[in-house]
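1. Need coordinates for the following:
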Amino acid sequence: MRTIRLGTRASALATTQSRHVADLLTAATGATVELVPIVSYGDVATGSLASLGGTGVFAAALREALLRGECDVVVHSMKDLPTAAHPGLSIGGIPARERQNDVLCATGGRALAALPPGARVGTGSPRRAAQVRRVRPDLVVVDIRGNVDTRLRRVAAGEYDAIVLAEAGLRRIGRTDEISEVFPLEEWPTSAAQGALAVELRQDDLDGALGEALRSITDPVAAATALLEREVLALLEAGCTAPIAVSATAVGGEVRLHAEVYSADGREVARARATAPLAALIPVPAHPAPAALIPAPLTTRARVATAVATTLLAEGATFLAEGASTLAEGATFPAEGASTPADTPEPRS
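-> Now for the predicted structure:
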């Protein structure tokens, strides 16, 4: 196979993730993989992610470069990828998933319960903000931008008492020593597809050697759980900045799905759970359309996701629209000051 050009954002986390995928592709095919750095609008713009239109702003530049032929594949943090299909592109590979949990990184190694009233907790995620407020309404949740290293430095400098991040990102860049508490998924579900990577390619390449290479690095359990979570998110017609948590875990031969929707202040929550056989959720490519990583409607995945989304809406998740409006107006977080282009902001780490 010829050299594969892999488009990536230039941040440390994005580059680490892309190198991981590059190594998988080389091991599977023997091909040389060249990383192609791409700068997105989200990397240089200031303001909260919600005001910029959500973390989909990071995916847009990668997708445009792929369609222009500047690269052959691109790697996304799957939780930051919009659920709507992009014309001309398809998810071709989903490698093995990292841990899905959120973690707290706090001064003095403190847990969330040990933080004093009025402590400043930084997050760029409305979902995490709502979860913190629900557990500790006496804390001050503050918007934060910047890459993982920048955020950790700001905690060390005393600008924040704690920040909430994805465990997966810290594991990938070797910073797990910064973790003071890991939130259990049973009590603190996370974003749809958190910890998963999505490798996207042009649809015209799905049937060729490149599409086959991406299928060869796909982990069936990662694909089953991440795609199920994203299906729930899509059915709720919510984007990746909405205060929604959807976590699916494989336990033996069963997948357990847990979803929650929050009001922006965390006071209201709707919950739903479901289980399904793992084997029925694993996407099986169908000849002659390898794009069938995403099965047709009315599959087990669609039925389970529909049942969960219906329960959430019936239990009052309609307050989501009001919460999303508040986020768009920038009223959810106290301002922490604009980030600078030098910070190279990450998607919601």
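2. From now on I want contacts and neighbour counts done on CA atoms only, so please keep to that.
-> Fine.
3. Could you check how far the residue nearest to the spatial centre of the chain is from residue 135?
-> For the chain, the residue lying nearest the average C-alpha position, counting by C-alpha atoms, centre = their mean, turns out to be residue 79 (1.9 Å). Using C-alpha to C-alpha, to the nearest Å, one gets 23 Å for the distance from residue 79 to residue 135.
4. again with residue 307
-> Remark: distance between residue 307 and residue 135 (C-alpha to C-alpha) = 27 Å.
5. Now do the SS call for the closest residue to residue 35 other than its chain neighbours.
-> Ranked by C-alpha to C-alpha, 6 or more residues apart in numbering and with sequence neighbours excluded, the top spatial neighbour of residue 35 is residue 6, at 4.9 Å. Assigned state for residue 6: strand (three-state reduction, DSSP: H, G, I helix; E, B strand; the rest coil).
6. count of residues packed around residue 6?
-> Using other C-alpha atoms under 10 Å, the number of residues around residue 6 comes to 25.
7. so it makes contact with residue 38?
-> No: Residue 6 is not in contact with residue 38 according to C-alpha atoms under 8 Å; the separation is 10.0 Å.
8. ok, now which ones touch residue 131?
-> Residues in contact with residue 131 (C-alpha atoms under 8 Å, 6 or more residues apart in numbering) are 188, 262, 266.
9. separation between it and residue 121?
-> Counting by C-alpha to C-alpha - residue 131 and residue 121 are separated by 12 Å.
10. Please give the structure of this sequence too, so both can be compared:
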Amino acid sequence: MTSTVRIGTRGSALAVTQTTTVAEALAAAGGVDYELVRIKTEGDILKGSLAQIGGTGVFVAALREALLDDRCDVAVHSLKDLPTGMAEGLRIAAYPARVDVRDALCARDGLTLAELPAGAKVGTGSPRRAAQLRAARPDLEVIDIRGNVETRLGRVRGMHGPEVIEGKKGDLDGVVLAAAGLSRLDRTETITELLDPAVMLPAPGQGSLAVECRTADATDGSALAKAMQDYDDEATRLSVTAERALLARLEAGCSAPIGALATLAGDVLRLEAVVCRPDGTRLLRSSLETNSPDMEAATGLGARLAEDLLAKGAGELTPLAGS
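-> As a prediction, this is how the structure comes out:
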């Protein structure tokens, strides 16, 4: 490994910002220099809804190819974008400490979800958010949108972002985005309400990043390998392992209308999940917990909760390959 670590990232402002945070931490811990390698992914090129273009895995494949082709040494992903299946030859070497897991409403005139008038138009590109929005407020009109954070904010009446889609400026009353992304971009002033997980359960892995590298580089004893080991946060790893094990057992894509959140309190790991009918007319919610968790217990917790949801009819609400 050279003294300069090449760190792969998508080119969006959010991706570059969060990758830079990781790069600076690893460089400081390992005593190495870094350079960012911008990788264009299919998800950055293709148009249409997330489900139509193949789910969130379209944001990951090109970064993984760059690792395997030795065009970069490390790749940084938003964990909720990462498919549950591991890529041969690669390993997630670190899960940095998780930040805010909640979804955020950014609405005109400072309105909260309860205050939005009937018929208000709220945008999201996530089937999970859309279903839970419709469940909480069936009188709203939920609009499917794409684009980066500034483009989406620019569609809210009264909010002005530098990037605006022609003919789609100020056409919405609000949008729902991840609080973590808004915080990383220093745009928290646009948040009019942080949505309680009791109303909107986040996506598995939301608020977390994944630092991926070639398997050999994770264990070669180098300064980078040691830095990644030290950067890994155990509580985050346990929590997201449970969430992703649930998703894997359900065999649901990352764009499925499923929310999951694991929390570690003392020696108790608790996992809550929701499976939604896309139109929001029915939600199936359940939770389980385990004591003194390790990685095996966290994985088992996710699988057991998935089995519980399937037994209660989760497969009747949305297509699940695991049902």
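11. Pull the contacting residues for the residue nearest to residue 35 of the first structure.
-> 18, 22, 33, 34, 35, 36, 71, 72, 73, 74, 75 are the contacts of residue 6 of the first structure under C-alpha under 8 Å, 6+ apart.
12. Look up how far residue 210 of the first structure lies from it.
-> As defined by C-alpha to C-alpha, residue 6 of the first structure lies at a distance of 12 Å from residue 210 of the first structure.
13. Can you tell me the element residue 260 of the first structure falls in?
-> Element membership of residue 260 of the first structure [criterion: DSSP states H and E] is strand 254-262.
14. So what touches the following helix or strand past that strand?
-> Remark: after strand 254-262 of the first structure, the chain's next helix or strand is strand 269-277, criterion DSSP H and E. Where contact means C-alpha under 8 Å, 6+ apart, the residues beyond strand 269-277 of the first structure that reach it are 253-263, 300, 304, 308-309, 311-313, 315-317.
15. Of these, grab the buried ones for ChimeraX.
-> The buried subset of the contacts of strand 269-277 of the first structure, as determined by 16 or more other C-alpha atoms under 10 Å, is captured in ChimeraX by this line:
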select :255,256,257,258,259,260,261,262,263,300,304,308,309,311,312,313,316,317
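16. what's the neighbour count on the nearest residue to residue 92 of the second structure once chain neighbours are set aside?
-> Among residues not flanking residue 92 of the second structure along the chain, residue 212 sits closest, at 4.2 Å (C-alpha to C-alpha, 6+ apart). Counted with other C-alpha under 10 Å, residues neighbouring residue 212 of the second structure total 25.
17. Also the one 5 residues further on?
-> Burial measure for residue 217 of the second structure: 18 neighbouring residues, criterion other C-alpha under 10 Å.
18. Work out for me the element it sits within.
-> According to DSSP H and E, residue 217 of the second structure maps onto helix 215-218.
19. Which positions within that helix qualify as buried?
-> So, applying 16+ other C-alpha under 10 Å, buried residues of helix 215-218 of the second structure: 217, 218.
20. what's next to the next helix or strand after that helix, contact-wise?
-> The element immediately downstream of helix 215-218 of the second structure (helix or strand, assigned by DSSP H and E) is helix 223-231. Here helix 223-231 of the second structure makes contact (C-alpha under 8 Å, 6+ apart) with 25-27, 29-32, 93-96, 211, 217-219.
21. rerun that using 6 Å as the cut-off
-> 26, 29, 30, 94, 96, 218 (C-alpha atoms under 6 Å, 6 or more residues apart in numbering).
22. So which of those residues belong to strands?
-> Assigned to strands by DSSP state E, the following of the contacts of helix 223-231 of the second structure qualify: residue 94.
23. Among the contacts of helix 223-231 of the second structure, which one lies nearest to residue 183 of the second structure?
-> Comparing the contacts of helix 223-231 of the second structure against residue 183 of the second structure with C-alpha to C-alpha picks out residue 96 as the nearest, at 15.7 Å.
24. Return the residues in contact with that closest one.
-> Residues 231, 232, 233 are the ones in contact with residue 96 of the second structure under the rule C-alpha under 6 Å, 6+ apart.
25. and the second one, what pairs with it in the first structure?
-> Okay, so that is residue 232 of the second structure. Structural alignment (TM-score structural alignment) places residue 232 of the second structure against residue 218 in the first structure.
26. Kindly confirm whether my reading is correct that that match touches residue 93.
-> Yes: at 5.0 Å, residue 218 of the first structure counts as touching residue 93 under the criterion of C-alpha atoms under 6 Å.
27. So which of the two has more stuff around it?
-> A side-by-side neighbour count of residue 218 of the first structure and residue 93, using other C-alpha under 10 Å, places residue 93 first with 26 against 21.
28. Tell me which stretches of the stretch 1-150 of the second structure form strands.
-> 4-9, 33-38, 74-78, 90-94, 103-107, 121-124, 141-144 (DSSP state E, counting those that start in this stretch).
29. so stretch 254-261 of the second structure corresponds to what in the first structure?
-> The aligned range for stretch 254-261 of the second structure is 240-247, by TM-score structural alignment.
30. rewinding a little: may I see the strands of the stretch 1-150 of the second structure arranged in CSV, with distance to residue 182 of the second structure as well?
-> Rendered in CSV, the data for the strands of the stretch 1-150 of the second structure read as follows (distance: least, C-alpha to C-alpha, whole Å):
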stretch, distance to residue 182 of the second structure
strand 4-9, 18
strand 33-38, 21
strand 74-78, 13
strand 90-94, 22
strand 103-107, 9
strand 121-124, 14
strand 141-144, 19
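31. which stretch among those strands comes nearest residue 175 of the second structure?
-> Among these, strand 121-124 comes nearest to residue 175 of the second structure, with 4.5 Å by C-alpha to C-alpha.
32. And that closest one, what does it pack against?
-> Under the contact criterion of 3 or more C-alpha pairs under 6 Å, 6 or more residues apart in numbering; DSSP states H and E, the helices and strands touching strand 121-124 of the second structure comprise strand 141-144, strand 174-178.
33. so which of those strands is the most packed in?
-> When those are scored by mean count of other C-alpha atoms under 10 Å, the highest mean neighbour count falls to strand 174-178 (a mean of 25).
34. now the angle between strand 103-107 and that strand, please.
-> Relative orientation of strand 174-178 of the second structure with respect to strand 103-107: 150 degrees, computed using axes from the mean of the first three to the mean of the last three C-alpha atoms, to 10 degrees.
35. Next, the mean deviation of strand 174-178 of the second structure compared to the first structure.
-> For strand 174-178 of the second structure, the mean distance from the matching residues in the first structure following superposition reads 0.6 Å, by mean C-alpha distance after the TM-score superposition for the first structure.
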